[in-house]
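Colleague: Got a sequence here, can you model it:
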Amino acid sequence: MSFFVALREDVATARSHDPASQSDLEVVLAYSGLHAVWGYRLTHRLWLAGYRLPARLLSQVLRFLTGIEIHPGAVIGRRLFIDHGMGVVIGATAIVGDDVMLYHGVTLGGKSRFHRREDKRHPTLEDGVTVGAGAKVLGDITIGAWSTIGANAVVTKPAPARSLLLGVPAVVLPSNEDVTESARGVVLDD
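Modeller: Below you'll find the model as predicted:
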């Protein structure tokens, strides 16, 4: 996929996820979550090319400008949407699948400083995961595809696909086909 096709896809994703958006131009100019994702895509390319210090420095400038910190070493799939964005942190070894949605204040972080540099320390979110405002997903765990993490949950254990995770510490409610998308929205509404 070309860089410009990816940019257009990111704009379309923002428009489809945010009913308050009025136009593509508004999204391009005013959505800090989108700016952070675009900046990440650039810093990640630098990171992979071996320009690690410039990648980190640019990511810190982007953090200052957007309020969103995405480490350039993280691996992020297509169509990530960060709604409102302020305070989002995505750690260096995090893996984020396609079609993931993060609300403000989300942390994809590590649990301990006692790891070797090459260890995976941050979570993996599979495709379609939604993480509510203020939630913390910590450690080398995997959250299964199309799961929903409720606002302010603290998740430190893995969860299977289509789970609903709520509470501190988060309790995993297994797959429930009766939980509709609109019911999930009630849990995450900001």
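
Colleague: Every contact and neighbour count from this point should use C-alpha atoms.
Modeller: OK.

Colleague: State the distance from Arg184 to Phe81.
Modeller: With distances defined as Cα to Cα, to the nearest Å, the gap from Arg184 to Phe81 amounts to 17 Å.

Colleague: Between the two, which is the more surrounded one?
Modeller: More neighbours sit around Phe81 than around the other of Arg184 and Phe81, counting by other Cα atoms under 10 Å; the figures are 25 against 16.

Colleague: Show the contacting residues for the more buried one.
Modeller: When contacts are counted by Cα atoms under 8 Å, 6 or more residues apart in numbering, Phe81 is found next to Asp10, Thr13, Ala14, His17, Gly33, Leu34, Asp99, Val100, Met101, Leu102.

Colleague: Now flag whichever of the residues you listed is closest to Thr130.
Modeller: Met101 (4.7 Å; Cα to Cα).

Colleague: Do I have it right that that closest one meets Gly85?
Modeller: No - taking Cα atoms under 8 Å as the definition, Met101 is not a contact partner of Gly85, at 10.5 Å.

Colleague: Now the buried members of the contacts of Phe81.
Modeller: Listed as buried from those are Asp10, Thr13, Ala14, Gly33, Leu34, Asp99, Val100, Met101, Leu102; burial here means 16 or more other Cα atoms under 10 Å.

Colleague: my read: the fourth one touches Val88, true?
Modeller: No - applying Cα under 8 Å, one finds Gly33 not in contact with Val88, separated by 9.1 Å.

Colleague: overlap in contacts of those two?
Modeller: Listed as contacting both Gly33 and Val88 by Cα under 8 Å, 6+ apart are Ile68.

Colleague: can you pull out the helices in this protein?
Modeller: 3-17, 24-30, 32-48, 52-66, 181-188 (DSSP state H).

Colleague: Quickly compare those helices and say which is most buried.
Modeller: Mean neighbour count (mean count of other Cα atoms under 10 Å) peaks for helix 32-48 among the helices of the chain, with a mean of 21.

Colleague: Now show me the structure for the sequence below, then we'll compare the two:
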Amino acid sequence: MTHAGADRADQPGWRDLVGADVEALAEGFAVSRTRLALRLLVHARWRVTVYWRLAQRGLRTPLLKPAALWLTDRILAISGAELQAGARIGPGVLIKHTTGLVVGDEVVAGRRLTLHQNVTLGDRRPYGGQPVLGDDVTIGAGAVVLGPITLGDRVVVAANAVVLDDVPDDCVVAGAPARVVRQRGRAVAAPVTSMTDYRGRGTRAAAGPSHQGDSR
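Modeller: Reported below is the predicted structural model:
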């Protein structure tokens, strides 16, 4: 990750955030902006992102906090998604499906986050803390990302994965607990189980091949 997720999430203004979200919706669902506007008027599921942005903005204004909390309740009622207003999400978020989606109030994400149904981003009790996600992260259906961990840029979390540890940039993780199965487009022969393992392999690679057992 090149910058802190919190910094990236805070940079754009509210209108820029919503504009980027609308662009992501139009591209993600392969519809024109005109058709998207009609769907936003008719279908509650398509309005969830806009409601979420309004709740996030309202939470930062003392007089609007009650309205922000009402909006989060409204989102849950119309879509089945529990999206906390305290989450700091960068521009271009794409919610593919809302059912069962949970995003905690301390979650931070960069640009172009993609979320599928039944995803949970939240804390890992009793440890506390919630995830920080980089840019261009995709979370597959049924995946769970918990605790004060960091997912790097361009990370893909496979469906039903359970992520409890940091994930480097450009990785695909799968399984429960999740392991790195691809990195920078290449399959990982022995899955990386943690950031410590990832760093350890880098140290061993820099040290060169081992000569243990060399008879010379």
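
Colleague: can you put the helices of structure 1 in CSV and add distance to Ala170 of structure 1?
Modeller: As requested, those are arranged in CSV below (distance: least, Cα to Cα, whole Å):
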stretch, distance to Ala170 of structure 1
helix 3-17, 25
helix 24-30, 33
helix 32-48, 26
helix 52-66, 28
helix 181-188, 14
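
Colleague: Out of the contacts of Phe81 of structure 1, which is nearest to Val131 of structure 1?
Modeller: Val131 of structure 1 lies nearest to Leu102 out of those, by Cα to Cα, at 5.0 Å.

Colleague: Now do the contacts for that closest one.
Modeller: Leu102 of structure 1 makes contact with Leu80, Phe81, Ile82, Asp83, Gly85, Thr130, Val131, Gly132, Ala133 under the criterion Cα under 8 Å, 6+ apart.

Colleague: Equivalent analysis for Ile139 of structure 2, please.
Modeller: With contacts taken as Cα under 8 Å, 6+ apart, Ile139 of structure 2 has the following neighbours: Thr114, Leu115, His116, Val119, Val156, Val157, Ala158, Ala159.

Colleague: let's see it at 7 Å
Modeller: Thr114, Leu115, His116, Val156, Val157, Ala158 (Cα atoms under 7 Å, 6 or more residues apart in numbering).

Colleague: and what of Val119 of structure 2?
Modeller: With contact set as Cα under 7 Å, 6+ apart, Val119 of structure 2 has these partners: Gly100, Leu101, Val102, Ala141, Gly142, Ala143, Val144.

Colleague: just Pro123 of structure 1 next, same as before
Modeller: Ala94, Ile95, Leu108, Gly109, Val137, Leu138, Gly139, Asp140, Ile141, Thr142.

Colleague: can you do 10 Å?
Modeller: Neighbouring residues of Pro123 of structure 1 by Cα atoms under 10 Å, 6 or more residues apart in numbering: 90-96, 107-110, 137-143, 155-158.

Colleague: And Asp21 of structure 2, by the same measure?
Modeller: Under the criterion of Cα under 10 Å, 6+ apart, the neighbours of Asp21 of structure 2 are 15, 27, 49-50, 53, 90-95, 111-113.

Colleague: same deal with Ala170 of structure 1?
Modeller: So Ala170 of structure 1 contacts Ala135, Lys136, Val137, Ile149, Gly150, Asn152, Ala153, Val154, Val155, Thr156, Lys157, Leu164 (Cα under 10 Å, 6+ apart).

Colleague: how about it, what's its partner in structure 2?
Modeller: Taking TM-score structural alignment, the alignment pairs Ala170 of structure 1 with Ala178 from structure 2.

Colleague: gap between its match and Ala143 of structure 2?
Modeller: For Ala178 of structure 2, the distance to Ala143 of structure 2 under the criterion Cα to Cα works out to 10 Å.

Colleague: Overlap of the contact sets of these two?
Modeller: Val157, Ala158, Asn160, Ala161, Val162, Val163.

Colleague: May I ask which of these has the most neighbours?
Modeller: Counting by other Cα under 10 Å, Val157 has the largest number of neighbours within the shared contacts of Ala178 and Ala143 of structure 2, with 28 neighbours.

Colleague: Under the alignment, what does it map to in structure 1?
Modeller: With TM-score structural alignment as the criterion, the equivalent of Val157 of structure 2 in structure 1 is Ile149.

Colleague: Next, the contact list for its match, please.
Modeller: 102, 129-133, 135-137, 143, 155, 163-167, 170-172, 184, 187-188.

Colleague: Now intersect the residues you listed with the strands, please.
Modeller: Among those, the subset assigned to strands under DSSP state E consists of Leu102, Thr130, Val131, Lys136, Val137, Ile143, Val155, Leu164, Leu165, Leu166, Val171, Val172.

Colleague: Might one say that Leu40 of structure 2 is in contact with Trp46?
Modeller: Yes - using Cα atoms under 10 Å as the test, Leu40 of structure 2 is close enough to Trp46 to be in contact (5.2 Å).

Colleague: Now for the two: what residues contact both?
Modeller: Val22.

Colleague: report the longest strand in structure 2, please.
Modeller: strand 186-192.

Colleague: mind checking what Lys111 of structure 1 lines up with in structure 2?
Modeller: Lys111 of structure 1 maps onto Arg124 in structure 2 when the alignment is built from TM-score structural alignment.
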